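1. I'd like to go over a predicted model; first the sequence, then the structure.
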Amino acid sequence: MEISARIGSRKTLLTILGSAAFMVLLQAYLVAPLVPVLTHDFQSTDAITGLAVPAYTIPYGLSTLFYGPLSDRLGRKPVLLTLLGLMALSMFLIALSPTIEIFLLLRVVTGITTGGIVPISIALFGDIYPFAERGKPLGVLYGAMAGGMTFGSTLGAYLNPLIGWRSEFVTTGGLCLILFLWAASEHRNFPAKSPAGTTLKEVFSNAKALMQRRQSRSLYAYVFLNGVFHSGVFAWLGYFFKLKFNLDDQGIGLALLGYGVPGMLLGISIGNAADKYGRQRLIPIGLALGALSVCLLAFKLPLLAAAAAVTVLSLGYDMTQPLFAGMVTSLVDHSKRGQAVGLSACMLFLGYGTGALVFQWFMTWGLDMALIVFAIFEALLFLFALRLFKFSWS
């Protein structure tokens, strides 16, 4: 059921939850550009340090399945406030990591503790906003996530020579702590009630029922496989610019500056275009852009052209995954929508973790070959999408 809230309370919650989504994605994307320096500082290998991406994304994806039902039973407020506090604590602990093994373990813990923040925020918007008014808060949330991606991928590498990666995590932890204290001070603005609880058995039975439908399987498969593609490439972009152009940390940060910018600037426009022209038309274009950008990266490009290709890659993401999320909400009625979204988040972040590992495996054939294989993979998704989404979705 929907819970009424004062306009002022809703604006406060929107700001808090948008800030939380920003911080979740910022700290998530902070790590990939730091792989070269982490390898050096921990006297490890790129193969081991590269596990920092799946070590976070796979636990994150699995945990999203359970936080929705948990917040149904215990309430959105206590679960969300707890997770915000744990996110801050995990940042401080990561900064103290003495070995790569401890660093990876703490990334696993961080994935688990942050996995519920965005899904619970989406569920909370469903609690306090009527259906006809949910577009704006969700737009703000996804825009904040795109901003977190942009600043995380850029600042991670750029600030390291200035303050060091440990200080980056301390600073991020400080910002998360401020956010937690702010949310706790505004706890009265959180609705006190939540929808009826869902049992663990119902979580799996509902997921099973969803996956029995061909339309659902196709959509969730695309969420997963497109996540494999984008994460696999992004996780190694820092290594790419280091190897191809011998950039230092600040140079890598600047080269990645365009990643996430399309989502920040064009997110609302892409959503409006999807409503006007149909998601089944925009999604294949996004898949094609992703394939083209990665194919170009495999060839000898000038530095500025490679940075532009990274921006186009980001645009390909913004024209696919957010639109998939909108389609997921049409799979079920409102009473099961939260679980459908949670399952989508699970598939997406499992794809993120899998992609980094798969790309690393293909790198045994060389970086350029890995890029070409992933470009071909995304091109095949584009070709299948032309037919699948034309005939399966209105």
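-> Right, received. Where do you want to start?

2. only C-alpha atoms from now on, for both contacts and neighbour counts.
-> Noted.

3. which parts of the stretch 151-300 of the chain are helices?
-> Secondary structure of the stretch 151-300 of the chain, counting by DSSP state H, counting those that start in this stretch: helices at 160-163, 165-185, 200-211, 214-234, 237-245, 249-255, 261-277, 279-297.

4. here comes the other one, which I'd like you to weigh against the first:
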Amino acid sequence: MSDSTLTLTHSVRHERLALGLAGFFAAASIRAADTLLPALSRDFGISAGMTGVAVTSFMLAYAAFQLIYGPLAERHGKLRVIAFALLACAAANLSQSLAPSFPWLVVLRAMAGAAAAGVVPICLARLGDTEPLASRQGLLARYSVATICGLMTGQWLSGLIADTLGWRAVFVLLAAGFAGVAAVVARFVRHDESPARWRLASPDLRPNAAALLRSAWVRRVLGMTLLLGFLCPSVFAFVATYLKLHFALSLAAAGAITAMHGIGGLLYAGLAPALIRRLGRRRLAWLSAALLGAGMTSIALGHHWLWIAAGCLAGGCGYYVVLNAMQTTATQMAPMQRANAVALFAFCLFAGQGLGVLLAARLVDTIGIPALFAICAVLVALLVLWVSRQLLQRLEAAPP
């Protein structure tokens, strides 16, 4: 092996480590507010359901700005856009720590969502550029370890910090983390060849996000993604609130239990290559539907917080099975404009989550959280089975 090959290998390895750090902090910022909802309800004097608006504003802004970051990444380079987005995340999170009122916090959460939109989806597109399809699902599963750990840390540590230093300190720490990772990612910008390809390509051959929507397959994948976001991760945003109000747990304890959703994802990420090889994608899809349905049912019917923890564990594992398959499909929908394709995928996933949280917030104040999970248990299991049927044949037949 030549010295240049060794250098390239080390460079790619270090770049992926930097992208993992970026994904960690972006994921932590996405779910940090979930555990803070009871504290926000207390400090600002609003109902538990109303606090969900802070989650919705983040998700909808996160979704909307995918339509901006995708084309920017195609033209100016994925790594450059990721570094810029990380700096914007640092500024937005610092601003949230200074929010004087709940309406201001909602606005600043939207700004944070707009900034974070340029991190994980563009990281996935960059990973897709540097890994063939045959091994990409395994790589994306390993990358999800970073984002899942970020989700868990955001959910648990935000509650612990809120109980000791107050909820504003959570956003100060996130801002510091984002600033540090931005400096690391910026070192790899010169390795991204996307800007050069854009300049050399003729105008007719340059990436065009609107052209993607002409494909019936792309529209179908995006529709399935929207439904998945609407039915699944949106309702898990209220688990910490349920634990706080129904079981009188501390925010730290509620965050730790909610983080079991991430533990389930880590279990899948660690076992993904073996599960895909032993079970095959079709039986793995059935397992995903069963785990999601059982997990949500456990949360709906559980009379002890241990049942809630078990439900989060099972639901997290089931969710990441189907999410991993859909992420892999998204990176292969349009290989010549992967940033646009993954950005549209993320737009639909988080638009679904934002709208789902908005509807779930209304149902929380009317039918209650257990009934909400009972309804979603049935709907999401049926959805996963339908999605898997649509994806499997296409994914297995795709060229590497």
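-> Noted; the coordinates are in hand. Predicted model only: the values in this text are computed from it and were never measured.

5. give the helix, strand or coil label for Ile46 of the second structure.
-> Following DSSP: H, G, I helix; E, B strand; the rest coil, the label given to Ile46 of the second structure is coil.

6. with adjacent residues omitted, what lies nearest to it?
-> Once flanking residues are discounted, Ile46 of the second structure sits nearest to Leu40: 7.9 Å by CA to CA, 6 or more residues apart in numbering.

7. I'd say the one you found and Val53 touch.
-> No: counting by CA atoms under 8 Å, Leu40 of the second structure does not reach Val53; the two are 11.2 Å apart.

8. which residues does whichever residue in the first structure pairs up with Val181 of the second structure contact?
-> In the first structure, Val181 of the second structure lines up with Leu179, judged by TM-score structural alignment. For Leu179 of the first structure, the contact set (CA atoms under 8 Å, 6 or more residues apart in numbering) comprises Ile16, Ser19, Ala20, Leu84.

9. same thing but 6 Å
-> Leu179 of the first structure makes no contacts at all, as judged by CA atoms under 6 Å, 6 or more residues apart in numbering.

10. distance of it relative to Ala52 of the first structure?
-> Taking CA to CA, to the nearest Å as the measure, Leu179 of the first structure falls 25 Å from Ala52 of the first structure.

11. again with Phe180 of the first structure
-> Distance, Phe180 of the first structure to Ala52 of the first structure, by CA to CA: 25 Å.

12. more neighbours: these two, which one.
-> More neighbours surround Ala52 than the other of Phe180 of the first structure and Ala52, with 27 against 23 (other CA atoms under 10 Å).

13. from His40 of the first structure, how far off is the residue nearest to the more buried one when sequence neighbours are not counted?
-> Once flanking residues are discounted, Ala52 of the first structure sits nearest to Leu104: 5.6 Å by CA to CA, 6+ apart. If you measure Leu104 of the first structure against His40 of the first structure using CA to CA, the figure is 15 Å.

14. which one's more surrounded, those two?
-> Just comparing Leu104 of the first structure and His40: by other CA under 10 Å the higher neighbour count belongs to Leu104, 22 against 12.

15. trace the more buried one over to the second structure, please.
-> Aligned by TM-score structural alignment, Leu104 of the first structure pairs with Val106 of the second structure.

16. which strand or helix spans that match?
-> helix 102-116 (DSSP states H and E).

17. if we can go back for a sec, what about the residue nearest to Ile46 of the second structure, neighbour count?
-> Look at Leu40 of the second structure: counted by other CA under 10 Å, it has 22 neighbours.

18. how about it, what's its partner in the first structure?
-> Leu40 of the second structure maps onto Leu38 in the first structure, with residues paired by TM-score structural alignment.

19. need the residues that contact stretch 158-165 of the second structure.
-> Here stretch 158-165 of the second structure makes contact (CA under 6 Å, 6+ apart) with Ala32, Thr35, Val170, Leu251, Ala252, Gly255.

20. including neighbour count and distance to Ala48 of the second structure, could these go into JSON lines?
-> Compiled in JSON lines, these are given as follows (neighbours: other CA atoms under 10 Å; distance: CA to CA, whole Å):
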{"residue": "Ala32", "neighbour count": "26", "distance to Ala48 of the second structure": "16"}
{"residue": "Thr35", "neighbour count": "32", "distance to Ala48 of the second structure": "12"}
{"residue": "Val170", "neighbour count": "25", "distance to Ala48 of the second structure": "20"}
{"residue": "Leu251", "neighbour count": "27", "distance to Ala48 of the second structure": "14"}
{"residue": "Ala252", "neighbour count": "23", "distance to Ala48 of the second structure": "17"}
{"residue": "Gly255", "neighbour count": "29", "distance to Ala48 of the second structure": "16"}
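
21. so which of the residues you listed is the closest to Ala63 of the second structure?
-> Nearest to Ala63 of the second structure, judged by CA to CA, of these is Ala32 at 17.5 Å.

22. mind listing what the closest one touches?
-> Gly154, Gln155, Ser158.

23. can you redo these as a markdown table with distance to Ala360 of the second structure and neighbour count?
-> Output for the contacts of Ala32 of the second structure, formatted as a markdown table (distance: CA to CA, whole Å; neighbours: other CA atoms under 10 Å):
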| residue | distance to Ala360 of the second structure | neighbour count |
| --- | --- | --- |
| Gly154 | 21 | 29 |
| Gln155 | 19 | 34 |
| Ser158 | 22 | 32 |
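
24. what do we get in the first structure for Leu86 of the second structure?
-> Aligned counterpart of Leu86 of the second structure in the first structure: Leu84 (TM-score structural alignment).

25. quick check: that match touching Trp182?
-> No: Leu84 of the first structure is beyond contact range of Trp182, at 10.4 Å (criterion: CA atoms under 6 Å).

26. ok, these two, which is more surrounded?
-> Neighbours per residue, other CA under 10 Å: of Leu84 of the first structure and Trp182, the larger number sits with Leu84, 25 against 12.
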